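Trainee: Fold the following for me, if possible:
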Amino acid sequence: MYGSTSEKPALARGTGQHVLVIVGDAAVAEVLATTLELADYQVSLASTGTEALERLTEHRFELMVVDVALPDLEDIGRAPRPVVAHRPPVLFLTEYDSLGRILPELGLGERDYVTKPFRVAEVLARMQVLLRGPGSARAEGGLHYRDLVLDDARCQARRGVRALDLTPAEYRLLRHLLVNAHRVLSKEQISRNVWGDFHGDNAIEQLVSRLRRKVDRDAPVLIHTRRGFGYWLGRADAEA
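Mentor: You can find the predicted model right below:
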């Protein structure tokens, strides 16, 4: 099920930013629009790439939420710069099977994704990170936290000068933890992001254990367990 406006705990909120939601499914668009408005965003809707282009030429948006399943989505990317003067950050809504296609296209802090079926809490959290811009989890060179760096263009990771030999599942897990640095992620959230469905506690524990052996060979330890709640990434002595 898609998330609802009654999800708990408290959701990440906006500060009046204008967001363009480009979703073909009317029911999903309604859920997103209602939720974002309750979270203090100004929302405009488009159901096709062509309609989205019209909106983009008429208004300046701080962020776009885009369903990659739209058949004419490419029209937005092909639009010349004079037509679309400002291209805001993009949060993609994508099926798990489409990750291989969109991951190489993720930019330096300008694009991110959540997998469908999505949870509203995760959509809002990813939007908040994108709107913070390069000063948060992103900077030139890719996603980073301290000496841990992910390069989405090459799907590579390193800790300091040491390259991390990660499997695709480990990479997706590390990216999910990094984008949500200092935020505790449940096993279900992690599983749905990495595999598209819930694989069970043991599979997640094994995946986290393998990732820890690669990431936390160097001090300080960055991947932590909040027993009974889930996992989080960050310095234990740093402020959230």
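
Trainee: can we go C-alpha only for contacts and neighbour counts from here?
Mentor: Fine.

Trainee: Could I get the buried residue list for the lengthiest helix in the chain?
Mentor: Among the elements of the chain assigned as helix by DSSP state H, the one spanning the most residues is helix 201-215. Taking 16 or more other CA atoms under 10 Å as the basis for neighbour counts, the residues of helix 201-215 that come out buried are Ile204, Leu207, Val208, Leu211, Arg212, Lys214, Val215.

Trainee: Now do the contacts for the third one.
Mentor: The contact partners of Val208, taken as CA atoms under 8 Å, 6 or more residues apart in numbering, are Glu170, Leu173.

Trainee: And for the fifth one?
Mentor: Applying CA under 8 Å, 6+ apart to Arg212 gives the contacts Ile223.

Trainee: Against Val194, how distant is it?
Mentor: The spacing between Arg212 and Val194, counted by CA to CA, to the nearest Å, is 16 Å.

Trainee: What is the end-to-end distance of stretch 213-224?
Mentor: Using CA to CA, the end-to-end distance of stretch 213-224 comes out at 12 Å.

Trainee: Ok, stretch 31-49 next?
Mentor: Termini of stretch 31-49 sit 20 Å apart (CA to CA).

Trainee: so Leu20 makes contact with Glu37?
Mentor: No. Taking contacts as CA atoms under 8 Å, Leu20 lies outside contact range of Glu37: 11.8 Å.

Trainee: Quick check: neighbours shared by these two?
Mentor: Residues touching both Leu20 and Glu37 comprise Val43, with contact defined as CA under 8 Å, 6+ apart.

Trainee: Have a look at those two and say which one is more surrounded.
Mentor: Regarding Leu20 and Glu37, a neighbour count based on other CA atoms under 10 Å identifies Leu20 as having more, with 25 against 16.

Trainee: The structure of the following sequence is requested for comparison with the preceding one:
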Amino acid sequence: MCAKIVVIDDDQKIASMIRRGLTFEGYEVLVANNGREGLMKILEQPPDLVILDVMMPGIDGLEVCRRLRKDGNIPILMVTGRDSVADRVEGLETGADDYLVKPFAFEELVARVKALLRRTENNIAKDYIHFSDLTLNLASHSAKRNGRLIELSTTEYNLLELFMQNPKRILSRDLIMEKVWGYNFKGESNVLEVYVGYLRHKLENQNEPRLIHTVRGSGYVMKE
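Mentor: I've put the predicted structure just below:
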């Protein structure tokens, strides 16, 4: 699915040029000719990236940037004729992710757009771990299996994360105890077995196939 980009610039000639060029590159592009209109378009159809001019009547680009940063983390590329160091610093400190000075080569604009979208994709990828039909959300400490939300306690989350970070690898009991409970436990406690049971119950609640398997005499392994 192509990325959606909102261009906010009161210079209709430049906005039209950017729209035509990015559309040719395969992006879905919406154009707004002032800050208020741009904020409305973003509210109605949240984009993957915003290209934002600074000097606009009414709500200028800096204020648009502030409002967007207050409500979310949409990547913002400022495109403006203000090229002093102070202007660049102000734009970046307001919340812009990148700053491109007019006039610019269209190829450079495309390169900046691709870099920002790639950075966002990488950040999103780091927030999740996937194995089979199971997804672990590293931000919310929850999991989903076949779209079914699975709430986890702190210990359950830590244990499941360890398994999902090491798929198809046999993890010894001592290693799991050290990583999850923070110490090398040699005693007879069955706490690990209890928590593996908790996880299996939650992961297999809808009769899904088992993912956490016991390897007799060795430990546990996550596999299909």
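
Trainee: Overlay them and tell me the TM-score.
Mentor: A TM-score of 0.47 describes the superposed chains when it is computed by TM-score structural alignment, normalised by the length of structure 2; 120 aligned residues with a CA RMSD of 2.8 Å.

Trainee: ok, then the element right after the longest helix of structure 1?
Mentor: For helix 201-215 of structure 1, the following helix or strand on the C-terminal side (DSSP states H and E) is strand 223-226.

Trainee: What's the first helix or strand after that following strand?
Mentor: Stepping forward along the backbone from strand 223-226 of structure 1, the first helix or strand reached (DSSP H and E) is strand 230-233.

Trainee: From Arg88 of structure 2, how far out is Thr94 of structure 2?
Mentor: Using CA to CA, which is the criterion applied here, Thr94 of structure 2 is 10 Å from Arg88 of structure 2.

Trainee: Show me what the host helix or strand of Leu91 of structure 1 is packed up against.
Mentor: In the assignment (DSSP H and E), Leu91 of structure 1 maps to strand 90-95. Taking 3 or more CA pairs under 8 Å, 6 or more residues apart in numbering; DSSP states H and E as the contact definition, the neighbouring helices and strands of strand 90-95 of structure 1 are strand 63-67, strand 111-116, helix 120-132.

Trainee: try 6 Å this time
Mentor: Applying 3 or more CA pairs under 6 Å, 6 or more residues apart in numbering; DSSP states H and E, one finds that strand 90-95 of structure 1 makes contact with strand 63-67, strand 111-116.

Trainee: Can you check what angle separates that strand from helix 120-132?
Mentor: When axes from the mean of the first three to the mean of the last three CA atoms, to 10 degrees is applied, the directions of strand 90-95 of structure 1 and helix 120-132 differ by 150 degrees.

Trainee: Next, the angle from strand 90-95 of structure 1 to strand 111-116.
Mentor: In this structure, strand 90-95 of structure 1 runs at an angle of 30 degrees to strand 111-116, with the same axes, to 10 degrees as the basis.

Trainee: Beyond strand 90-95 of structure 1, next helix or strand please.
Mentor: Moving toward the C-terminus from strand 90-95 of structure 1, the next helix or strand (DSSP H and E) is helix 99-102.

Trainee: Could you list the residues in contact with that next one?
Mentor: Outside of helix 99-102 of structure 1, not a single residue reaches it under the criterion CA atoms under 6 Å, 6 or more residues apart in numbering.

Trainee: What spatial separation is found between the nearest residue to Lys202 of structure 2 once chain neighbours are set aside and Ile212 of structure 2?
Mentor: In space, not counting the residues next to it along the chain, Lys202 of structure 2 is nearest to Ile150; the distance is 6.8 Å by CA to CA, 6 or more residues apart in numbering. Summarising the geometry, the distance separating Ile150 of structure 2 from Ile212 of structure 2, computed by CA to CA, is 16 Å.

Trainee: out of the two, which sits in the busier spot?
Mentor: Ile212 (21 against 17).

Trainee: Could you measure from the closest residue to Leu199 of structure 2 other than its chain neighbours over to Tyr198 of structure 2?
Mentor: Leaving aside its sequence neighbours, Leu199 of structure 2 sits nearest to Glu156 (CA to CA, 6+ apart; 6.5 Å). Here Glu156 of structure 2 is placed at a distance of 8 Å from Tyr198 of structure 2 (CA to CA).
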